[in-house]
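Trainee: below: sequence and its predicted model.
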Amino acid sequence: MLGGQVLAQDALAVDSPKWSIAIHGGAGTITRERMTPELEAQYEAALQNALDAGAKILADGGSALDAIQAAIVLMEDDPKFNAGRGAVYTWDGANELDASIMDGRDRSAGAVTGVTSIKNPILLADKVRTESVHVFLSGKGAEEFAATQDIETAEPEWFETESRKRALERVKAEQLSALDVDHKFGTVGAVALDQDGNLAAGTSTGGMTAKRWGRIGDAPVIGAGTYADNRSCAVSATGWGEYFIRVGVAQEICTLIRVHSSREPVICDEDQIPSGTERAYPCRLPGNIEPEIAQAAADYAMDEVQALGGDGGIILVTPEGHALYSFNTAGMYRGRATSEGVNEVAIFGEVLAGEE
């Protein structure tokens, strides 16, 4: 698999405070031939800015949830990515936005789909997680809920970009599919481990060009495009959403890691049990999850996607801070940073410096 076996550097020191973050800005037919040096530099700078925003929060002792939201908001606001501003157009010429977020401590989650006026959908997804009794809200109802939560909105002009308009025009004029004009899946996402040992994952997207009939991809679907569990991993996906939903990619990876670690979960101390949880709550697995186990789980899930006919990629962080990637496309906009001093971004399929 292209992009498989992309392992983190040496494991983080077990006895020191540690943190880790990985981000993505989409995967697809991303090659040097399709990109000018100027555009490559712009994407690298955008990825680095998002990575730095999340890393700073983690380095300062902030939460994984805050770190991933900080990184994703910057990418939602950047028209180079298919999320928030710069989202692709539906068949009817609108921008419909999806996002989801998950807390690995208690597996609380929030998601929104089909919103059209929310400036940063990832922030609304988190409000669904924390301020409602629901997990998944859609369309008008999600926007009505946003109005009760002081979530910033934006006019349609904020989301519009000429390149996305041209892509829609090509699909209609030349009777093309979205894959003919979307050489990359521009979904954005982030996963993180904070110094308290908690994991979080988030994903945001505009979907696929010329999508119709209220189509929903994997990005807002908990277990497909986003999943986080302190016992195993945090995952955010990007790719051909229908296939990621069918495989249940994000949860599949975390479940494989948990099962193949062959360890019984450690039960939380009383002060670690999430509020409202009445039973003994499994916090994590004892010992270390080897990066090879996590990588094999990620590659297996991506092989399943490919076997069905889909493509894309994932980012993953383990409780030990291993930051991994797996993708079966020519490239994936990606980056990672850790408390051990790793700080790097990449676009194309070649292995990053220092990776095995």
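Mentor: All right, it came through fine. Residues are numbered from 1 along each chain as shown.
Trainee: alpha carbons only for contacts and neighbour counts from here, please
Mentor: Noted.
Trainee: and stretch 101-113, end to end?
Mentor: 12 Å (C-alpha to C-alpha, to the nearest Å).
Trainee: and the comparison structure, right after this:
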Amino acid sequence: MSGPNTEYDPVQVTPLGEAEVARMREDALTAIAQATDLAALKQARADHTGDRSPLALANREIGALPPQARQETGQRVGQARGAVSQALAQRQQVLEAEHEERSLVADTVDVTLPWDRQAPGARHPITTTSERLMDVFVAMGWEIAEGPVVEAEWLNFDALNLGADHPARTMQDTFWTEPAENAVVLRTHTSPVQARTMLTRTPPIYVVCPGRVFRTDPFDATHSPMFHQIEGLVVDEGISMAHLRGSLDHMLAALFGEGIRTRFRPSYFPFTEPSAEMDMVCFVCRGEEPAVETCRTCRGEGWIELGGCGVVNPRVLTACGIDSERYSGFAFGFGIDRMAMFRHDAADLRDMFEGDVRFSSAFGSEV
């Protein structure tokens, strides 16, 4: 059995000698001191503390030394590396401060200089889309109706045939104000405006109700806890689903151009019976092959979902004091934000609410 190596040739470990380690340390400190900017300091850091730097290579050689030489050599190399690290940190602080000072001087704006122009603002795409929609219905003889965003529970739910155990009333769907016994919510749709209209007017009623609504949705590319809706209500004698279909087809043609086909899919809403989900054919690919397969707007479906609609439930008419035996009506509700995204091919709903004028400017100054 071989014994420990107690003899070694000092010539073979000359790179780990006191003079050589001191030279490596001084070279590193000199390079750090001569760094005049952060880029030069970064290069000095890589040259003198990186894996292939002289001190790093010297540190690897310590393990090959005999036991009696390792402690002294390890302390020597460790002290040198510590001094280099400390010098780097101090020089980093100095250069960062100088860089910040230079940036403040270079970026300073002389607010006393004369100016002859003002950057133009921009109308928000949700605003222009909402106004265009309202113009369509006003041209048809309808009226604009508005109401408060903080609404009574009865108007937001009960008057619209949403029972006490309806899941929309839970904290997971609705923002309730405090104290809870006041039964006041942030409206979850603009339908309370329809209820207020029926309570204060006598038929015939033709109103469209735009506005902000609130639900406890996540804030992501397609959802927001605050968004915008436009709802319509007609109450008159002899109103049917045919009148609903014709009104919505006219609205979509005005917004997306002629030739937009639509379809109804059976659905359920407490305040309408019968109820339907309305889709329109994709206004980009028109649902035709082969364009539909690669269409980003409809994602290959050929159809785009818009929102819910239907014939007003007689219970809603009765709750609002209207004779359901004599009058009938229809109602619909669509998301303005969603329609603006379709109209302008916007991919992320969050861009609509960040308030950046550069985003709004891209959509022009439509009036």
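Mentor: Great, that's in hand. Quick caveat, the model's predicted, so the values are computed rather than measured.
Trainee: any chance you could compute the TM-score here?
Mentor: Once superposed, chain against chain, the TM-score is 0.26 (TM-score structural alignment, normalised by the length of structure 1); 155 aligned residues with a C-alpha RMSD of 6.8 Å.
Trainee: the longest helix anywhere in structure 1 - contacts with which helices or strands?
Mentor: Criterion DSSP state H: the longest helix present in structure 1 is helix 37-59. Under the contact criterion of 3 or more C-alpha pairs under 8 Å, 6 or more residues apart in numbering; DSSP states H and E, helix 37-59 of structure 1 touches strand 20-28, helix 64-76, strand 331-338, strand 343-348.
Trainee: out of those, nearest to residue 114 of structure 1?
Mentor: helix 64-76 (15.3 Å; C-alpha to C-alpha).
Trainee: could you list every helix and strand in contact with that closest one?
Mentor: For helix 64-76 of structure 1, the packing partners by 3+ C-alpha pairs under 8 Å, 6+ apart are strand 20-28, helix 37-59, helix 121-131, strand 188-193, strand 199-205.
Trainee: can you add mean neighbour count and distance to residue 326 of structure 1 and give the ones you listed back as CSV?
Mentor: Shown next, in CSV, are the helices and strands packed on helix 64-76 of structure 1 (neighbours: other C-alpha atoms under 10 Å; distance: least, C-alpha to C-alpha, whole Å):
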stretch, mean neighbour count, distance to residue 326 of structure 1
strand 20-28, 31, 10
helix 37-59, 19, 18
helix 121-131, 25, 23
strand 188-193, 36, 14
strand 199-205, 36, 16
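Trainee: residue 112 of structure 1: which of those is closest?
Mentor: That would be helix 121-131 among the helices and strands packed on helix 64-76 of structure 1, by C-alpha to C-alpha, at 5.6 Å.
Trainee: next secondary structure after that closest one?
Mentor: Remark: after helix 121-131 of structure 1, the chain's next helix or strand is strand 136-138, criterion DSSP states H and E.
Trainee: I'd like the next helix or strand past that next one.
Mentor: Toward the C-terminus from strand 136-138 of structure 1 - assigned by DSSP H and E - lies helix 139-147.
Trainee: what is the orientation angle of that following helix with helix 121-131?
Mentor: 70 degrees (axes from the mean of the first three to the mean of the last three C-alpha atoms, to 10 degrees).
Trainee: just the buried residues of the helix or strand following helix 139-147 of structure 1, please?
Mentor: Using DSSP H and E, the helix or strand that follows helix 139-147 of structure 1 in sequence is helix 156-159. By neighbour count on 16 or more other C-alpha atoms under 10 Å, the buried set for helix 156-159 of structure 1 is residue 159.
Trainee: following helix 156-159 of structure 1, which helix or strand comes up?
Mentor: Of the helices and strands lying after helix 156-159 of structure 1 in sequence (DSSP H and E), the nearest is helix 162-174.
Trainee: before we move on, the earlier item: and residue 49 of structure 1, which of the helices and strands packed on helix 37-59 of structure 1 is closest to it?
Mentor: Short answer: helix 64-76, nearest of these by C-alpha to C-alpha, at 7.7 Å.
Trainee: what helices and strands are in contact with the very next helix or strand once past that closest one?
Mentor: Note on helix 64-76 of structure 1: by DSSP H and E, the next helix or strand toward the C-terminus is strand 97-103. Contact here means 3+ C-alpha pairs under 8 Å, 6+ apart; on that basis strand 97-103 of structure 1 packs against strand 109-115, helix 121-131, strand 199-205, strand 226-229.
Trainee: could you export the ones you listed as JSON lines, including distance to residue 348 of structure 1?
Mentor: Formatted as JSON lines, these follow (distance: least, C-alpha to C-alpha, whole Å):
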{"stretch": "strand 109-115", "distance to residue 348 of structure 1": "30"}
{"stretch": "helix 121-131", "distance to residue 348 of structure 1": "26"}
{"stretch": "strand 199-205", "distance to residue 348 of structure 1": "21"}
{"stretch": "strand 226-229", "distance to residue 348 of structure 1": "23"}
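Trainee: nearest to residue 21 of structure 1, of these?
Mentor: Residue 21 of structure 1 lies closest to strand 199-205 among these, at 9.6 Å (C-alpha to C-alpha).
Trainee: other SSEs contacting that closest one?
Mentor: helix 64-76, strand 97-103, helix 121-131, strand 188-193, strand 226-229, strand 233-239.
Trainee: kindly calculate the angle that the longest one makes with strand 97-103.
Mentor: Compare the direction of helix 64-76 of structure 1 with that of strand 97-103 by the same axes, to 10 degrees and you get 160 degrees.
Trainee: relative to residue 256 of structure 1, which of the helices and strands packed on strand 97-103 of structure 1 is closest?
Mentor: strand 226-229 (12.1 Å).
Trainee: returning to what we had before: let's have the helices and strands packed on strand 199-205 of structure 1 in JSON lines, adding distance to residue 251 of structure 1.
Mentor: Rendered in JSON lines, the data for these read as follows (distance: least, C-alpha to C-alpha, whole Å):
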{"stretch": "helix 64-76", "distance to residue 251 of structure 1": "18"}
{"stretch": "strand 97-103", "distance to residue 251 of structure 1": "11"}
{"stretch": "helix 121-131", "distance to residue 251 of structure 1": "18"}
{"stretch": "strand 188-193", "distance to residue 251 of structure 1": "14"}
{"stretch": "strand 226-229", "distance to residue 251 of structure 1": "6"}
{"stretch": "strand 233-239", "distance to residue 251 of structure 1": "8"}
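Trainee: to residue 23 of structure 1, which of those lies closest?
Mentor: strand 188-193 (4.3 Å).
Trainee: where along structure 2 do the helices fall?
Mentor: 18-34, 38-49, 54-61, 67-106, 125-139, 153-156, 191-200, 241-256, 314-319, 336-344, 357-361.
Trainee: output these as TSV; include the columns mean neighbour count and distance to residue 269 of structure 2.
Mentor: TSV is the format used below for these (neighbours: other C-alpha under 10 Å; distance: least, C-alpha to C-alpha, whole Å):
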stretch	mean neighbour count	distance to residue 269 of structure 2
helix 18-34	17	72
helix 38-49	17	64
helix 54-61	17	72
helix 67-106	15	60
helix 125-139	18	23
helix 153-156	20	14
helix 191-200	21	12
helix 241-256	16	15
helix 314-319	19	12
helix 336-344	19	20
helix 357-361	14	35
